[in-house]
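Q: Just to be clear, the model below is a prediction. Sequence and coordinates:
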Amino acid sequence: MADVFDRWDATTDAELSVELVQDYFSQVWDELYIATAAVDRVVDDPSLQRLLLSKGLTSTDSAVERARGGLSTTLLLQEVKAEEVEDKGEGASMLHPVQLSSQDERLVRLLILRAIILRRLDLLDTYEALISDPSWTSEGGVNSFAEAEDDPWAQDLETSQSPPPVPLTLSEFLSFDLLTNALTLASTARFEVPAHSNGTTFCSFVHSHPRAYASVLPSLDQSTNLEKVPAPFSNRSEQDWDFVRIESLLTSIQLSEWYKDRIRRIDSSFGLTDIALELVQHGASQGISDLDELGEDLSLLARLVYDTPGADEQSSETAEWSLERWRSLDESSIVRGYVARSTPDTIAGDIRRLVMPYLYVLEARRERAGKHDPDLPSRYLYEYILSAPLDLCGAIFEASKPTTPSSLRIIRKDEDLARLALASLYGSENLTQWPTMSNIFECLPEWAADNGVDGGAEAETTLSSLSSFVQPSTTRARPAPPSDLFLFFSPLPAPALSRALDILDVHLECGEILARWNVPAPLVWFLQSAQDERQQRARAIRMARSASFGVAGEDVEREKLIDNEGAYTGLLKDMLKLVGSSSSVARGAFRLLGREEVTKIFFSGVLSSGKFNIAKKLLQNPNVKKLDAKTIENLCLTVSREFYDNASSGNLHHGDMKLAYDCLAVPPFTDEVRTEREFIEATSRICSFKVVSRPGIPISPLEIRLVKDRLSLVARVLSENEDAYKYPEVILELVHKLGFPKGDVVSEVKTFAMLADSALQAEDFNVAATSCEQMIALLKMRRPGLEAPSSDGVAAGGSTEGDAVEVCWHACFQLGRQSEFRDVKKKLQLLGYALQLCPPANTLDVLAVWRRIELEDIQTPATAAAHSPPGGGRRFNSLSAQLSEYAATTSPLLMNQGADAAALAAKTFTRVAANFPMSFRGVRGGGTSRSEEDGSIARSTSPDVSSHARQALARGMGWLIGDDE
């Protein structure tokens, strides 16, 4: 026997053959050694392997008979564990003796070896079936689990290609543990693995469809409340000794946790919600308890993942859904998830088949938990509606109309339907979907009028309350959201809701009108402005001026539209509609303005659009005719001044200044209109003279209007245009157009004074003298006696005339004392006027200059002869005497002859000259000017003299016209 054993040990697995096996086992009679030798050898040849296992199985037949006759199976269950067989390998190492008698120990070992042999035989049968299956070939076929035509999963289980060849050799298949084999075959979607081990181990990592491996999934034995022992996976008709389970079975609680754990892993690891749901359903069918809530969640999640619109697109949003995320979200988020990709065409159906079942499940769970909440479905549904886009809301309200059968309505209560619509519409900031909003209104219920209730008063009360509620505040800058508005409407009974819907109807009509004229407002604006005239006026002005931008939705060219009188007539008609009528339950958007004020705003808007021809035609409109002529005039003046103030250039032939000028052609030609037109003409003339507001910056029309003393503008024209004084008619016309009427002595005298001064600075003395004579002539027309003003410088005719006299004598004195002016006769004449007009306090100053010029003239015989009247100068001497007498009676200081009198006169003149501009612009072109104190002649040689002279002239002109600044 020793030779036989040595020869067996020396033969390798590759050298084994059928003949060697037959020969070896025919020479050995020890049953235990034959069984051990059969288990010890694993080869890749199926026929040879089957021969080995058959020999070993035959050697254990007697052991089975003996065990059935007397060996306690309880002893095996307590002392021999299956893990010792499966986890520590098969062979000699498994034959560790247990604490039995020698006879029982040998029997147990034989039985353990028999169990191993039987399992290997089953695996061998499986392997042979696998390699002989046509589906393992390259031509392959359809998976057998999808053959039934009515199987809904069949299409998913079809494979475009056959599974690959068997990935294991026979020796590997027999040597590896069952879990490794199961995972290896499961990777190729083959589950024909014998159920010789606990199915819970096999299914740890399976994520294919449960129906494919349902036979190996664990189930519950209701009689024992333990895991059910699986039926043998073999061709044997009887249960052999090896199928008595020798390990602990899972309890119902453990089975439930096992299923839950596998389901969570399938869903979270692979995102296969449908597979996880199928596993739940299979477990429930096998009697596994405590899977109901998990099944509900998976069923609802599966609807979200697979049944929502666009689910077949497998978007990234869909891929992110999992059971863990599902349970982490609040109910509102899940509701929004169901309809996240819904459209107006699908939203109603999606709510019925997706949202409502979910909400009913939530209600049932609360009920099971003892928390009765019948309002839960409507609460979450309404919350979504209040946050949904307006087009989706429209579809939901359409599916909830009172005429729809109650069982099909999404919103079943009429009061809730009205409240939700009011909150959604007034809470929306949409400015374009007016047809949708009108359709929503058409879906709302109508209640019979309550004759016992004052509808108008209740409507006003409701409107006032709403207006206060929606006003922005320091804590809420934006309008109230729909959810807040819904809380406001919730307590209102049906009659109040009916009044609110009447108000809504008016507001919708107003909103459509405003949108049609490109000045849309959200519905909440009608509530906010209901008691605010300022807001209504601002919107009316915008609407009236919208005509210059065209009308929304009209299929006409813009230029044709804004020149169309009919379009403006339609605008006025719509604006008057927005006023509403006093008899309506809720008046319109411009109800606080009234029809007359709206007509004025409209006509002003037409003028602001620059369509003056249209405005003239509209004066014949019956509504515009109701405005009186003075109102029309004021509107035209206001718009013209607006154009004027916005003009960047004063040229009345271009831009806004032209619009300002042309606007005044619309009303009748009244004095006020004429005055405004002339002022625009004056502005254009001033700007043509290149007057600047600061160096390099032309003066703007607005700056011209804001000048307090408009004569200062004439002074600036003369100071900045050297030759302007040569055109006194133009300058005088400019004065009149600036608002000083013809015959206004003061303004005309001041104008001639400025002309005289400008001519004086240009050393054009004759023109300066002519201007002074014109001043005297104006005063003579007003005061033939040419009386001098009183001692305080105010004439008898009043302060205004006194200003003219003051300017006149100063101008005459200024020119009369100029040494460069060689016409002594005119100089003395001018000084004579100055003496007649100046106040007594200034008489000595003027007289001193007059006497000096007289002495100089006497010392020049030629000059004296030229200026002496017939009779040897008696007339001249008579004038001198008269002046001397006048001076003597005027001031006793003249009684002191000689140096004292001269010094006093010089001192007085110096005082006056300090306050009177001696020269406003200096001498141009190197001209000369003489100092009246020392008689010296100073010539201008500096290039800055001209610049300083201009500044001096501007200051001098301001002094002349009384501008202290």
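A: Cool, got the structure.

Q: hey, let's count contacts and neighbours off CA atoms from now on
A: OK.

Q: what's the following helix or strand after the helix or strand where Phe173 lies?
A: Taking DSSP states H and E as the definition, Phe173 sits inside helix 170-175. From helix 170-175 onward toward the C-terminus, using DSSP H and E, the following helix or strand is helix 178-186.

Q: hey, where'd the helices end up in the stretch 851-965 of the chain?
A: 861-867, 874-890, 899-914, 945-960 (DSSP state H, counting those that start in this stretch).

Q: hey, which of those helices is tucked in deepest?
A: helix 945-960 (a mean of 20; mean count of other C-alpha atoms under 10 Å).

Q: what does that helix rub up against?
A: Contact partners of helix 945-960, identified using C-alpha atoms under 8 Å, 6 or more residues apart in numbering, comprise 712, 715-716, 719-720, 750, 753-754, 758, 807, 916-917, 919-924, 964-965.

Q: Would you agree Leu272 is in contact with Ile266?
A: Yes. Taking contacts as C-alpha atoms under 8 Å, Leu272 lies within contact range of Ile266: 6.3 Å.

Q: and Ser693, which of the helices of the stretch 851-965 of the chain is closest to it?
A: helix 945-960 (12.8 Å; C-alpha to C-alpha).

Q: Next SSE downstream of the helix or strand where Val280 lies?
A: Assigned by DSSP H and E, Val280 belongs to helix 273-285. Counting by DSSP H and E, the next helix or strand C-terminal to helix 273-285 is helix 292-302.

Q: got the angle for that following helix vs helix 273-285?
A: Angle, helix 292-302 to helix 273-285, by axes from the mean of the first three to the mean of the last three C-alpha atoms, to 10 degrees: 150 degrees.

Q: Identify the residues contacting helix 292-302?
A: 260, 273-274, 276-277, 280-281, 322-323, 326, 358, 361.

Q: which one of the residues you listed is nearest Asp645?
A: Checking the contacts of helix 292-302 one by one against Asp645 (C-alpha to C-alpha), the nearest turns out to be Trp326, at 65.1 Å.

Q: Give the full set of residues in contact with the closest one.
A: 301, 334.

Q: ok but it is inside a helix, no?
A: Yes. Assigned with DSSP: H, G, I helix; E, B strand; the rest coil, Trp326 falls within a helix.

Q: gap between it and Glu293?
A: Trp326 sits 13 Å away from Glu293, going by C-alpha to C-alpha, to the nearest Å.

Q: Can you give me the buried ones in the host helix or strand of Leu561?
A: Using DSSP H and E, the secondary-structure element containing Leu561 is helix 558-562. Neighbour-count burial for helix 558-562 flags 561-562 (criterion: 16 or more other C-alpha atoms under 10 Å).

Q: Take this one as well and set it beside the first:
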Amino acid sequence: MASPSTTTSPEDLCAQWTALSDEDLTAEKVNQLLKPVPDDLWVAAACLDRVLDDAPVQRSLLDLGLERSQPALTRSQAAFDSPAEAVGDEDDEDEGGEIREGQDRRHAALVSHFRAEPRNAQLCRIRAVLLDRLDKLSTFVEICKEAPFKEDVVDPVDAEWEDDPWADEANDPPAESAPSASLPGAPPIPLPAFLQSDLLQLACLLASLEHIAALRILMERHGAQLWPYRFQILDSIPEHALSEQLRDVLPSYDPSEDREVKAEPKPWRSEVDFSESSELHKALVDSEVALNVEPPPRIDSSEICPEPLSPSNIAAWYQKRIDLVISNTGLIDAALSLVQHAASQGLPGLDELGEELSLLSRLVYDAPSSAQYADDDWTLARWKNMDPPAIVRAYLAHTTPETVARDIRRLVMPYLFVLESRAERAGAPDPTLPTRLLYKYILSAPLGIVAAVFEASNPTLAPVQRLIRDDEDMARLALACLYGSDSLNEWPTMSHIFECLPAWDTTQDEDEADEADTTIASLGAFVTPSTTRPRCTPADLMLFFKPLPSSALSRALDVLDVHLESGEILARWSVPAPLRWFLQSNGNIAEQRSWANRMARRAGESQDKLETREDWEWLLEDMVKLSDSGESGSWSAFCLLSKDDIVRIFFSGLLSTGKFDIARALLRSSSVNLSLDSAVIEDICLTCSQEFYDNASSGNYHFGDMKLAYDCLDIPPASPRIVKEKEFIEATTRLCSFNLMSRPGIPITPLEIRLTKDRLSLVSRVLSSNNDAYKHTQVILDLVHKLGFRGDVVAEAKALAMLAETALQAEDFPRAYEASTRMVDAVLALRTAAPAGLRDPRADEASEVCWVACFSIGRHPEFADVQKRLALLGRALELCPPDRLADVLAAWRGQLRMPELHMPHSPLASAPDAAALANKAFSRVAANFPFSVGHRGRQLMSEDENSWERSRSGSRSRADGADVSAQASRVLQAGIGWLLGADDDS
């Protein structure tokens, strides 16, 4: 744009100024375009209208506007001052009245002047606004020089988003925030906004942005206006700001004046311009001149505090600020720095708060932490609501054995000393408070932590270096922690704790030793759970040990040494027990025996521990050691068990593993004296064999547990008991081979076989479930013998009776007869073997079984061999009781009189049914046979007494039809009584 000519008219200059943009405006153009214009009001208004980002150009505008408004201000002030000169000549007027009258006259004169010269009123208002802007501009420039703003760092655009269409727009700073070329930094508040905002808004904005240096300058240069609103400004500062940054703006305390320090303002102008005076402002209002310019922005806030605060009010403000810092940010360090700043000025009531925040700061920033609790929300209220033991636990919540001693010294001890000091200041000194709280933590800490604390309290250290300095307290704490622990696998740690304990050279007389033993014995009852105390805690045990003298503590440590060694041995063999178990079981032999059995058996189950004979010898050695009754041996794990008890338990455990070769080797070994006689070995082997048997899922003794049960019996020498048990195992195998079922579809188990009360019923089930089993008489008899009936004639008779009955049901009369005769021979041999004149109950029982079976077969109508039938009926006559002779004799006579006639029913027409009576007797003495004839599919004997006869008639049934022989049989039935001796009953 060309420079204006000297002959350019004011109208052209005004047009050029209006057309000029803010970006093209310079100080030179201000002088070229505005200074030649003669209209002061227009020039001043033009200077007021432009608010620029360029500070030098803005200053040239303000200076020019003030220069052109100065004549109007001079005229207005002259109008205001002229009445005062006239008033000064009247000396006899009242002074107060003169002043009031003079003020009124000056005000009226100024109002009249503005009414007469409204342009002067406009220029005075413009001047006041220009002066306000000039002061702010000077402040802005000073802020930019002394406290330059840092430019916002924009994160570099990720390489993969280089072509992001939104990147340019998103990363460009706002146009209004562009830095001024003449200022050293890019302020967050643009110069136009800074000039046009009121001071309180500017101060609060700078405070919220944490531009504390800029805020300090603003409050120094405009302190007269901002002082009453200082606390509103301070409340705008974010709570996370540290007091080191806020020292220049925080409230200060003057001890000499005992009140808040009021900072001396440093305004840009020492005197207030007349255009800014209240008199001129009031005159402008009263003149009612239409003004087109708003007055300078004024502070509008109700939060005003014009007077300095008292010390208590300053402290209250700090307290409120600290609460906000903690609750809103959780930054304990910011709160701590704030209270330290306040306390350093001597403000009352903040010392204890400083202590609390200092201790809380140690917890938040110095105590060990874990990732899981990194975001734990700690507040001052939460801290104050915690009791001291909880705070100690919080300090050490994430400590480790490697750091616990250091953490106690640097975190816990200062806290405990503060508590002790407070108690002294409160007039209730408690010297035991630190140790009491420390002990309480130790009693609840894990054993690894406890061991580290004891290591840092070793009596070999200097007293000042020890965490626990009292030797007796160390013993009490160790006993309480160890016997109160449930740990089963920290034996090295427990032993380390024991090694750190002091040793007393105490000499006890007999009475003191007995008293100490009695005390330790009572500890066993103390740690035993009850309904009121399910578990004895270390704190409970500490109460028990607290009154004990050093002599009793020394004895308790001796016992602890024994228990630790015992615990290590038990853990070595996979049967660990908590230390309290040794106290509880000390007088309980059943509990000790149970644990010894568990040790012998569970160690055997751990194949990685007991592979060789030497391993088992080691186990035996340890078990014997646990039963040692030497010095302090009365407190060992198996102190109530003798060596023989231990050896028995050990040998049982060895056999339970199935390592029979090792068992034989140990029994023959000269280096290991098992001291077991043959009877004991036999008992143990039988017991173990029965365990294998009962646990077997299969009855086959060629594999699995049943094989172990059978092989176990080969260890001791053969004896009747051993042979009998082996035969029972063989019988079990034979029974299972017949596929007996306990329930439909479920094979019978060995345990069910052993638990069967009447084992002959198993033979009955074999015969009933296998069609051809009755044909193998010797096999069945061998089975009976091996089931435990070897030499039992009665059982053999019953078995033969079952064979005969099964053969009879199958109409295999030769085998039925063969079984019957063999049964008769056995019974007769038993009867003749009885001493003369004496009755053998077994012979009577066998005889009853025998006569019933002979009678049943001999009277069977389909048995074609009459001579054999008569022979069997004859044996029935020989063996039956006297009250049954008539019945048997009647049948025999019937067979004798009509040898060729097959009778369909019993010939006993008028007498009681002999078949039913025989069946009843047979059912009573023999096993109940649920027989069924497989190849004919017929129903055999049932539990009903009369069903036996029905089955017989059923077996003789023929096809329906007019059969002549069937009609003849019915005719013979009607009149057969005389043939069978029915006339004898008449």
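A: Perfect, I can see it now. This is a predicted model, so every value here is computed, not measured.

Q: Work out the TM-score between the chains.
A: Once superposed, the chains reach a TM-score of 0.76 (TM-score structural alignment, normalised by the length of the first structure), with 818 aligned residues with a C-alpha RMSD of 4.5 Å.

Q: quick revisit: in the second structure, what stretch matches the helix holding Val280 of the first structure?
A: On the second structure, the counterpart of helix 273-285 of the first structure by TM-score structural alignment is residues 332-344.

Q: do stretch 511-529 of the first structure as well
A: With TM-score structural alignment as the criterion, stretch 511-529 of the first structure aligns to 567-585.

Q: ok now the matching stretch, how far from the chain's centre?
A: For stretch 567-585 of the second structure, the separation from the chain centroid amounts to 25 Å (computed by C-alpha atoms, centre = their mean, to the nearest Å).

Q: swap in stretch 922-940 of the second structure?
A: That offset, for stretch 922-940 of the second structure, works out to 64 Å (C-alpha atoms, centre = their mean).

Q: And for it, what's in contact with it?
A: Under C-alpha under 8 Å, 6+ apart, the answer for stretch 922-940 of the second structure is 760-761, 764-765, 767-771, 798, 801-802, 806, 809-810, 845, 848-849, 852-853, 941-943, 948, 951, 955.

Q: how about Gln818 of the first structure, what's its partner in the second structure?
A: Under TM-score structural alignment, Gln818 of the first structure pairs with His860 in the second structure.

Q: again with Leu431 of the first structure
A: Using TM-score structural alignment, Leu431 of the first structure sits opposite Leu488 in the second structure.

Q: can you confirm its match is in a helix?
A: No. Using three-state DSSP, the secondary structure at Leu488 of the second structure is coil, not a helix.

Q: How many residues are close by it?
A: Taking other C-alpha atoms under 10 Å as the criterion, the count of residues near Leu488 of the second structure is 16.

Q: doesn't Arg580 make contact with it?
A: No. Look at Leu488 of the second structure against Arg580 with C-alpha under 8 Å: they stay out of range, at 11.0 Å.

Q: Filter the contacts of stretch 922-940 of the second structure down to the ones in helices?
A: Taking DSSP state H as the definition of helices, the contacts of stretch 922-940 of the second structure contribute 760-761, 764-765, 767-769, 798, 801-802, 806, 809, 845, 848-849, 852-853, 948, 951, 955.

Q: Phe689 of the first structure pairs with which position in the second structure?
A: By TM-score structural alignment, Phe689 of the first structure lines up with Phe738.

Q: ok, that match - contacts?
A: 766, 770.

Q: With the first structure overlaid, report how far the match of helix 273-285 of the first structure is off on average.
A: Compared with the first structure after the fit, stretch 332-344 of the second structure shows a mean deviation of 1.8 Å (mean C-alpha distance after the TM-score superposition for the first structure).

Q: what's the distance between Asp844 of the second structure and Ala556 of the second structure?
A: With C-alpha to C-alpha as the criterion, Asp844 of the second structure and Ala556 of the second structure are 72 Å apart.

Q: Specify the local secondary structure of the equivalent of Tyr661 of the first structure over in the second structure.
A: Aligned counterpart of Tyr661 of the first structure in the second structure: Tyr710 (TM-score structural alignment). Three-state assignment for Tyr710 of the second structure (three-state DSSP): helix.

Q: what number of residues lie near Tyr710 of the second structure?
A: Tyr710 of the second structure has 24 nearby residues by other C-alpha under 10 Å.

Q: Could you double-check that it lies in contact with Cys688?
A: No. Checked against C-alpha under 8 Å, the pair Tyr710 of the second structure and Cys688 is beyond contact range at 10.2 Å.

Q: And the helices in the stretch 51-200 of the second structure, which stretches?
A: 55-87, 95-116, 118-146, 167-171, 191-196, 199-208.

Q: ok, Glu227 of the first structure - contacts?
A: Taking C-alpha under 8 Å, 6+ apart, one finds 218-221, 249-252, 255 in contact with Glu227 of the first structure.

Q: typed the wrong thing, it's Gln774 of the first structure
A: Taking C-alpha under 8 Å, 6+ apart, one finds Phe752 in contact with Gln774 of the first structure.

Q: can you check Leu527 of the first structure too?
A: With C-alpha under 8 Å, 6+ apart, Leu527 of the first structure has these contacts: 463, 466-467, 470.

Q: So which bits of the host helix or strand of it are buried?
A: Taking DSSP H and E as the definition, Leu527 of the first structure sits inside helix 523-528. For helix 523-528 of the first structure, the buried set under the neighbour-count rule, 16+ other C-alpha under 10 Å, comprises 523-528.

Q: Now those in CSV, please, with extra columns for distance to Ile411 of the first structure.
A: Shown next, in CSV, are the buried residues of helix 523-528 of the first structure (distance: C-alpha to C-alpha, whole Å):
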residue, distance to Ile411 of the first structure
Leu523, 23
Val524, 24
Trp525, 27
Phe526, 27
Leu527, 26
Gln528, 29
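
Q: where along the stretch 451-600 of the first structure do the helices fall?
A: Under the criterion DSSP H, counting those that start in this stretch, the stretch 451-600 of the first structure contains helices at 455-469, 482-489, 494-516, 523-528, 533-545, 558-562, 565-577, 595-608.
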